[in-house]
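>>> Output the structure for:
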Amino acid sequence: MNSTCPYCGVGCGVKVMPKPSGAYQVAGDAQHPSSLGRLCVKGAALGETLGHQGRLLHPQVNGQRVSWDEALQQVASDLQQIINKHGAQAVAFYASGQLLTEDYYAANKLMKGFIGVGNIDTNSRLCMASAVVGYKRAFGADAMPCCYDDFAHCGLVILVGSNAAWAHPVAYQRLVQAKKQRPDMQVVVIDPRRTATCDLADLHLPLRPGSDAALFNGLLHWLSQHQAIDHSMLPQLDGVEAALAAAQPWSSQAVADFCQLERAQVEDFYQRVVASDTLLTLYCMGINQSSSGSDKCNAIINVHLLSGKIGRAGCGPFSLTGQPNAMGGREVGGLANQLAAHMDFTPENIDRMQRFWHSEQVARQPGLKAVELFQAIERGDVKAVWIMGTNPAVSLPDGHRVVAALARCEKVIVSEVSQHTDTTAYADILLPAQGWGEKNGTVTNSERRISRQRSFVAAAGEAQPDWWIIAEVAKRMGFAAAFNWQHPAEIFREHAALSGFENQGRRAFDISGLAQLTNAQWDALQPLQWPVNAQYPQGCARLFSERKFFHANGKARLLAITPRLPVAQVSAGWPLMMNTGRIRDQWHTMTRTGSVPRLMQHLSEPFVEIHPQDAQQHQIGEGDLVRVQSASGWLVVRAQLSAGQQRGTVFVPMHWTRQFAAQANADMLVAPHLCPESGQPESKQTPVRLRRWHCDWQGELFICDSVTKIRAGWWARIPYPAATRYTLAADGDPQQWLAQQFDLSTLTLQFAAGQGMFRRVLGWQADKLVLAFYADGMRPVLDDAFIAAAFSQPVQTAQQRHALLAGRAAQADAKGRTVCSCFGVGEQQIIAAITSGCPTPEALGKKLQCGTHCGSCIPELKQLITRAEIAQPGE
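Next up, the predicted model:
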């Protein structure tokens, strides 16, 4: 069975193969043109996410299990009552880039076409909205012009605001391969942090956080001063004079001062751009998640338009999409300021939609964007919200107010895969949705490629497809004729027909060539890039090769950009700038990846990355627990010291929730400063302060179940195959704490105690280990993998038991922190192999397999090799 990975916007193809055990093995699909057989470790572990543990299995109303008919009728009745009493503006949908296109189409049609207001937005607002505005202002359409094949043809690649090595690993590995094949290809990484992506860089520009627009304004000015304008493009461009006038003050020295770079660095970058005949700019959240994100996108696009480096192989501004179907959601109108099929709210488009949908109720103006929507809930203006496949209690900025809004909302409806999330805790009605492997539909990736996600396992419990749930509610609200679909292919055909309806080439998104697919043809659909129509019956890899754009006059537009720094700035009270983002092995709020033990071993706990000099100034050491506080909230995380972190800044990952840690949600600290054009929040720059978090003891608890609820001053949960590990910190006596948490009288106990808070407790049932507890004044140093393994196999000898009490293997060095999640290779194993004669990643791969599958750990392998060379100079 061929399908598509449900993680990032790379849209990798997967092959799913059943095992004799009934489980499934997932591998890369070598025929899929976006990924060419590659998978990252998250994609390769998809077979390990198919279990039913933690799933929402049955509809619930007010915490009680009900039938589907009761739940659907309750949703329809509640929505209708609120509409009758308060008007349609009092209800809203909040959707997700995790939905399939068919799901999204149904939700948008119900809200905008029949409820009749624009109040449907999506978590894609948090990652892609500024990119959308940039493309629409420049090209007249939300039309990403490039494709992954451009990597193989590009002379200069710029990665800006993107740690692609971790956030888009397969795309990054395609870049790595392109550079191996063409060593002359240049790579420039623009990022305040020195990330894993910099491993590929010929030049790294660690610019001032949020100053990117000035760098690209300066580049536009440099092009005009160094005969690097493509004059053949000028007849097809509007706004050139104004854009150049706005860029004129940005000399290389002015840019260097503003961006806090050396002038020589800036000019080196500019000279590389001029010298290369091809240019590809890959940009992501570091650009988009900004109060001036739309302007940053247009500053990048300006450069490509004026230099003519667009519409041909190896060229273009390439926005790397965050989610698997963020682009599919945009196609169907999943953003509140879109109608459907890339149509805006013009009288002509509203009339067109009324005729196509046979509805007089089509929304006539944009609805509430994500952050505004939850502010409206808090005010009481929106009284019912239906949340589909996302976790806004964690992912939205100003998280405390989001949680307060959900708590006071009259009706919260949640369609979900997981029973317990930070958001489902506030749900009045829970609707079990099908998950990956169960649902059937299409997604569109970063390069406009439509691929099929196919079902291959039976649905868990009573879970149903999102489109079916939405359609059944619509029928009960009186709209049966418009939602009488029996198969997702019917929805896709309607969506495709709408894209071509009265289009005549005026709208970029057009897949009318797929509107007549039979169910069998839809089921067998192979990946292809839109547009798919009479002009491009097999799809189209690159847009704008003919230099015809989608503004009414057929031209593209340059925007006059005035660079702006982030709204909030550091001060004496808030001296450090916090950046948030993804880590390598986790996805969003961990509802899927957090259940896979091997994905939780690379970076097991929430952390804050700090430059060593900043750590010293704040009296923080490696591994200390740190309280990070902003004006909006605080969290407690583990300190990691890194010289790759820019002075004056810290990095905190976005993934941890209350399901996995006591107080570690980064978005609780982020203020809701928005880009005025896109509504996207400024999640990358938040002023904070740090201090050590003091406690009497720290510890590690291993237990043989995954349901125990821990009560402690601070904790983080890490799953293993046969045990759950909790990292702990608290006040008081650790042994008393343990006795309060568990009934130890049913266990055979083994104790060790020492000075201060030193405690060791093992709990046995016959020869089976069911509990292991280790505490001390500082965090105990343990062999975690060794302890966890003891829960899955009998421990018989006294020597083994004593080794477990000590927390370290008696006869072998510890594996150490996991570096390669694909093969479970630890840091100490890698260091031992380096010192025994494996001085390259290739040699390590031959000996240990690390780095030979997804390649994501290769930058860390190189770091460990360098560290070993420094430690043993001359050897």
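>>> switch to C-alpha atoms for all contacts and neighbour counts from now on
Noted.
>>> residues in contact with stretch 802-809?
Contact with stretch 802-809 is made by 750-752, 760-762, 772, 774, 782-784, 786-787, 810, 814, as judged by Cα atoms under 8 Å, 6 or more residues apart in numbering.
>>> same check, this time on stretch 187-194
With contact meaning Cα under 8 Å, 6+ apart, stretch 187-194 is reached by 156-162, 197-198, 200-209, 269, 286, 644-646.
>>> I have a second one here; can you model it like the first so I can compare?
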Amino acid sequence: MTLTRTTCPYCGVGCGVLAGADGTIKGDPEHPANFGRLCSKGSALGETIDLEGRLLAPQVGGKDSDWDTALSLMAEKFGAAIRDHGPDSVAFYVSGQLLTEDYYIANKLIKGFMGTANIDTNSRLCMASSVAGHKRAFGTDTVPGTYRDLEEADLIVLVGSNLAWCHPVLHQRIAAAKEARPDMRVVNVDPRKTATSDLADTHLRIVPDGDIALFNGLLAHLAETGALNRAYIDSHVNGFDAALAQAQQTNPLDSGLTEAELDEFYRLWSGTQKVVTVYSQGVNQSGCGTDKVNAILNCHLATGRIGTPGCGPFSVTGQPNAMGGREVGGMANMLANHLDIENPDHRAAVQGFWQSPVMAPQPGLKAVDMFRACADGRIKALWVISTNPAVSLPDADGVAQAIANVPFVAVSDIMARTDTGDLAHVLLPATGWGEKDGTVTNSERRISRQRAFLPAPGQARPDWKIMCDLAGKMGWSEGFDFETPAQVFAEYVALSAATTDFARDLDLSLFADADYAALIPTQWPANDKRFFADGKFYHADGKAKMLPITAPAPRAAGDFTLNTGRNRDQWHTMTRSGKSPRLGAHLAEPYAEIHPDDAAALTVTEGDLIALQTPTKTAVLRALITDRTAKGQLFAPMHWTRQQSSAGWINALAAPVVDPVSGQPASKMNRVTATKFNAAWYGFAAARAPINPDAPYAAVARSLTGWQGEFAGQTAPECWEALASGLLGLPDHPASQMRDHSGAQTRIAFYEGDTVIGLFFASPIPVSLSRNHAISLIGTDTPPLQALAGRSGADQPDPGTTVCACLNVGINTLRAAVEAGARSVEALGAVTCAGTNCGSCKPELARLIEDMRAPMAAE
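Reported below is the predicted structural model:
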């Protein structure tokens, strides 16, 4: 089998992948982002390339159609909206999972030909505050450093970044560097204790939004202790005095840390020359996210710790091509090539290069405002491309209603059913990862090729091609007569050359004569290039700017603070990662982490469900009781949708509060109340066919033999078999039923001949059984009594809940290995292979050993 060099479609690390059409997936040892490493999601990519559920033909009004009909209708609707209501009546909402060529065409089409900047992206939800902070400090959106800085630093400060789960390969690079250089120090700044905290020498558990107080305090400390780089400040920085004066007005204790914790951190930071501060969503997804970014940048600028090996601030992006989207101007307040849409000279230069009939005269609507405009009727035609805003945006139910309010909605996707696609008038089948050809840019400015190794299925087309075809229908063929993505990339590079007079950071000249087909991963403007070591920035006077940053007032005690984020093994709304049974086996249902004291106050115990509420919305989640979240705080992942859960799409609870500078939603700081969900019954099901999530509480996921589901309700049904057959979609199949003597517990097996095709277990308390064993019986010829036992026999050990998703190693297997003498993570790996691939489960392995050590010592 020939393996194709391509790039992983998940996070912004940008790992190289060797992929085969048979589903073979390997890390690319020659790619400088990962050197062959892959995380659990990347390792499971081969399980996500099937055509189940794919959209394979254009649909108009919910029925299969053809490209000419669908695109002609789109051209008519978008053209009429522009003609009758003006250019700002149309909008595109796009995605950081688009390739750079897709992004470039979308930006050119809407800004240069439709005449509006109403294009925004789900990248607004992950890194817009970093963009705004960079531009305020540096004059342009420049990431100064490279991944090598993570390995050359003597101190790494991870702020609001669960790197172990969200960027596992970077986490493993740091772990390897720390093992090679034990004197390296790692500090984790995060309200939660996460898997990343286990790598850190120090975990600073700040209060939510305590970051500014922490870093303002650091700046004041640097001044008080003579740790500033006065020569660098005088030569290369404006705004220092005002920034310092404001920092000195801040009380560092408002960070939630003690004086001893602050003193230790400040002495470590000020006394270490090679410092890299890595920050991510805990910084960006805040109502003061841009100010947080600038508070961090202030400290690096004040000490000159930027642009040299092992030094600098480093924003790690969540989306695979968020950086490529930033480069081509894929957001509402940008132009291509890091030019400014507010600047008339920049607009004229881009319009002249494109030879376009119009140019958007001002920034467009950012994501949250765009959907407000959908709700109030300002948007008449909307195109959503490769994303699912009806789930991923705050106030998700309100966003769904806003989309439904738009007179004409088109959605391009690879899946026939998504929460957003269900609201569309026209559905367009796009090619997916494995079928797409183009480029992406990772978090260190490295452009890599994403290459196709599968044919386009059905009538699916690349996104750039769909947009060019629509442009042709609207009379703009000449500006969009591209035949290959290589031609699109070449025009993008040529635009960079045509705008060099503006002296921006984005210089793609090294790609001018590149062989697109053979393009190797390359950083712009040059490999291993760091910015700002020479003190040259992109403001008009060539200097950087420090800004006076005001810390938010400490939050008053009251309801719970809900923090949302990601799971280790899932991606966004699971349209891709949800196809992998291995990835779903680790945490298969929506949950909320809750501190033991808070759980006790709510009389919530292990296995119970909790209801999280705002004045208008409720979500029901499994309670995960842990001290890894602080008292008064909750954490819930954002992956579940209406397709997979009856009440677990958590962004329905999120208020549409945004940072006033960047427009990025404050996804980490939602106010909710919490109560115990008083269930009358709990259920678990396994089946060969998809399971219906139709219960007051329901969550379904893929399993190794089909599907699995968790259920609960507040009223017991009159007929358990009718309920079970409805959930499993098996109303006409014979069933065997077993109930205990009290009639409280019910077990039902559905058969097709002698083959088990569905199992359902119900109980008045959370169902206790070997789920992996029940799942393994689907598709087997197992007699009813054995199928309904709920546990495996002595000859078939139950591996337990999956811990290592890469190699499918369960908790019971690991416990047995520890009891047999494997008392270190390395020893566990040698015996069970757990943790030997991506390593992101290593923190859990270490905790398991620690939890078992004391009981074993007492025996």
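>>> Out of the contacts of stretch 187-194 of the first structure, list just those in helices.
Among the contacts of stretch 187-194 of the first structure, the members falling in helices are F269, G286 (criterion: DSSP state H).
>>> Which of the contacts of stretch 802-809 of the first structure fall in strands?
In this view, those that belong to strands under DSSP state E are Q750, F751, A752, R760, V761, L762, A772, Y774.
>>> Give me the number of neighbouring residues for N670 of the second structure.
Each residue near N670 of the second structure was counted by other Cα atoms under 10 Å, and the total is 22.
>>> Tell me the counterpart of it in the first structure.
The equivalent of N670 of the second structure in the first structure is T686 (alignment by TM-score structural alignment).
>>> ok, now R449 of the second structure?
When the first structure is aligned by TM-score structural alignment, R449 of the second structure is paired with R452.
>>> For stretch 847-856 of the second structure, what is the distance to the chain centroid?
Chain-centre distance of stretch 847-856 of the second structure: 32 Å, with Cα atoms, centre = their mean, to the nearest Å.
>>> in it, what's buried?
Going by neighbour count (16 or more other Cα atoms under 10 Å), the buried part of stretch 847-856 of the second structure is L848, I849.
>>> Please enumerate residues in contact with that stretch?
Contacts to stretch 847-856 of the second structure, defined as Cα under 8 Å, 6+ apart, come from residues R815, V818, E819, R823, S824, V825.
>>> The fourth one: what's its closest spatial neighbour, skipping adjacent residues?
What that stands for is R823 of the second structure. Spatial nearest neighbour of R823 of the second structure, excluding adjacent residues (Cα to Cα, 6 or more residues apart in numbering): I849 at 6.3 Å.
>>> was I right about T813 of the second structure contacting P799?
Yes. Under the criterion of Cα atoms under 8 Å, T813 of the second structure makes contact with P799 at 5.1 Å.
>>> and the contacts of stretch 802-809 of the first structure, which are buried?
Taking 16+ other Cα under 10 Å as the criterion, what is buried in the contacts of stretch 802-809 of the first structure is R760, V761, L762, A772, Y774, L782, D783, D784, F786, I787, A814.
>>> The fourth one pairs with which position in the second structure?
In other words, A772 of the first structure. When the second structure is aligned by TM-score structural alignment, A772 of the first structure is paired with L759.
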